[in-house]
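> Model the structure of this input:
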Amino acid sequence: MDKNDKLKILSRQDDVVSLYNEASLVLNLSDKHKFIETFGLTALEAMSAGLPVIVPTEGGIAEMVEDDENGYKIDVQDLEEVEAHIKQLLSDRNRYQQMATNAQEYSLSFSEESMISKIAEILK
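The predicted model follows:
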């Protein structure tokens, strides 16, 4: 495989499921100096597909990630650190698999069933 075939950068997509099914991890490189991700749906979608994520260090998106458990929170200005974490994650299959499992388990707390249960509890 040519080195250039390992990275795809795509514009906004209507069907992200097929992309997540082909991915190994998902990066959200939002610059916290320009805007803050208030929730982070892209990270949650990725985690529901069993993908570890790399996200900014601030905002709601950062609250979803526990470093070295289901992904990493990294200042996106530090591309060397982003690169190091990608290499580390993709070079250790066992660690990758554990983080992927943790990511998917975390996403279950946002399932329809879980959310309905939480809302019902609040309304009691």
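> contacts and neighbour counts: CA atoms only from here.
Noted.
> What are the buried residues along stretch 5-21?
Y20 (16 or more other CA atoms under 10 Å).
> list the contacts for the residue of the chain most remote from its centre?
Farthest-out residue of the chain from its mean C-alpha position, per CA atoms, centre = their mean: K124, at 32.9 Å. The contact partners of K124, taken as CA atoms under 8 Å, 6 or more residues apart in numbering, number zero.
> just E83 next, same as before
Applying CA under 8 Å, 6+ apart, we find E83 in contact with no residue.
> State whether it is indeed within a helix.
Yes: membership of E83 in a helix is supported by DSSP: H, G, I helix; E, B strand; the rest coil.
> any idea how far it is from N102?
21 Å (CA to CA, to the nearest Å).
> And K73, by the same measure?
Counting by CA to CA - K73 and N102 are separated by 15 Å.
> All the strands of the chain, residue numbers only.
26-27, 53-55, 71-73 (DSSP state E).
> To check against the first, give me the structure of this:
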Amino acid sequence: MNTDNLQILSRQEDVTSFYNKATIVLNLSDKHRFVETFGLTALEAMSAGLPVIVPTEGGIAEMVTDGENGYKIDVQDLNKIVEYIHLLLSDQELYNKLSNNASAYSRNFNIDKMTESILSLFD
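Okay, here's the model as predicted:
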């Protein structure tokens, strides 16, 4: 087995540099083992303008609109994951659209909007 393209790192305090080097972020959580309740990794990636591929269920899936800011794909469907990675890397116009939409979506999660949303629950 060749592992020249794999690097395993310990937990990082600041992941910004990793997102700045990335092109796409995948969260391949298996819904049969656990469900991502929120998906901070996807939101962090989107704030860096990165399209994401996420599971089909859980809170993380609620953040993604297929073909708009990323894709929801079952982790068991490796062929579809590969297909969409190739699609994103080969279609610059599509990539730019998803990247811009991901960045725009992430701006909904700022302190002012979150405070407003929480306060509206009390109205």
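> report the longest helix in structure 2, please.
Counting by DSSP state H, the longest helix found in structure 2 is helix 92-106.
> mind listing what's buried in that helix?
L94, Y95, N96, L98, S99, N100, N101, A102, S103, Y105, S106.
> And these, which two are furthest apart?
Among the buried residues of helix 92-106 of structure 2, the pair separated by the greatest distance (CA to CA) is L94 and S106, at 18.3 Å.
> From G40 of structure 1, how far off is the residue nearest the centre of structure 1?
Structure 1 has V53 as the residue nearest its centroid, 2.8 Å off, counting by CA atoms, centre = their mean. Remark: distance between V53 of structure 1 and G40 of structure 1 (CA to CA) = 11 Å.
> which residue in structure 2 lines up with G71 of structure 1?
Under the alignment (TM-score structural alignment), G71 of structure 1 pairs with G70 in structure 2.
> In contact with its match, which residues?
Counted by CA under 8 Å, 6+ apart, G70 of structure 2 has contacts P51, V52, I53, V54, V64, L98, A102.
> wait, isn't the last one in contact with M46?
The reference is to A102 of structure 2. Yes: the criterion here is CA atoms under 8 Å, and A102 of structure 2 meets it with M46 at 4.6 Å.
> Give me the common contacts of these two.
With contacts taken as CA under 8 Å, 6+ apart, A102 of structure 2 and M46 have N69 as neighbours in common.
> all helices of structure 2, in order?
Going by DSSP H, structure 2 shows helices at 16-21, 40-47, 59-62, 78-90, 92-106, 111-120.
> Could you export the ones you listed as TSV, including distance to I8 of structure 2?
Output for the helices of structure 2, formatted as TSV (distance: least, CA to CA, whole Å):
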stretch	distance to I8 of structure 2
helix 16-21	13
helix 40-47	17
helix 59-62	24
helix 78-90	21
helix 92-106	26
helix 111-120	33
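> Between the ones you listed, which one is closest to N27 of structure 2.
Nearest of the helices of structure 2 to N27 of structure 2, taken as CA to CA: helix 40-47 at 7.3 Å.
> Now do the buried residues in that closest one.
T41, A42, L43, E44, A45, M46, S47.
> Have a look at how far, on average, that helix is from structure 1.
Compared with structure 1 after the fit, helix 40-47 of structure 2 shows a mean deviation of 0.5 Å (mean CA distance after the TM-score superposition for structure 1).
> Kindly tell me how buried the closest residue to D30 of structure 2 other than its chain neighbours is, as a neighbour count.
In this structure, D30 of structure 2 finds its nearest non-sequential neighbour in V75, 5.9 Å apart by CA to CA, 6 or more residues apart in numbering. V75 of structure 2: 20 surrounding residues under other CA atoms under 10 Å.
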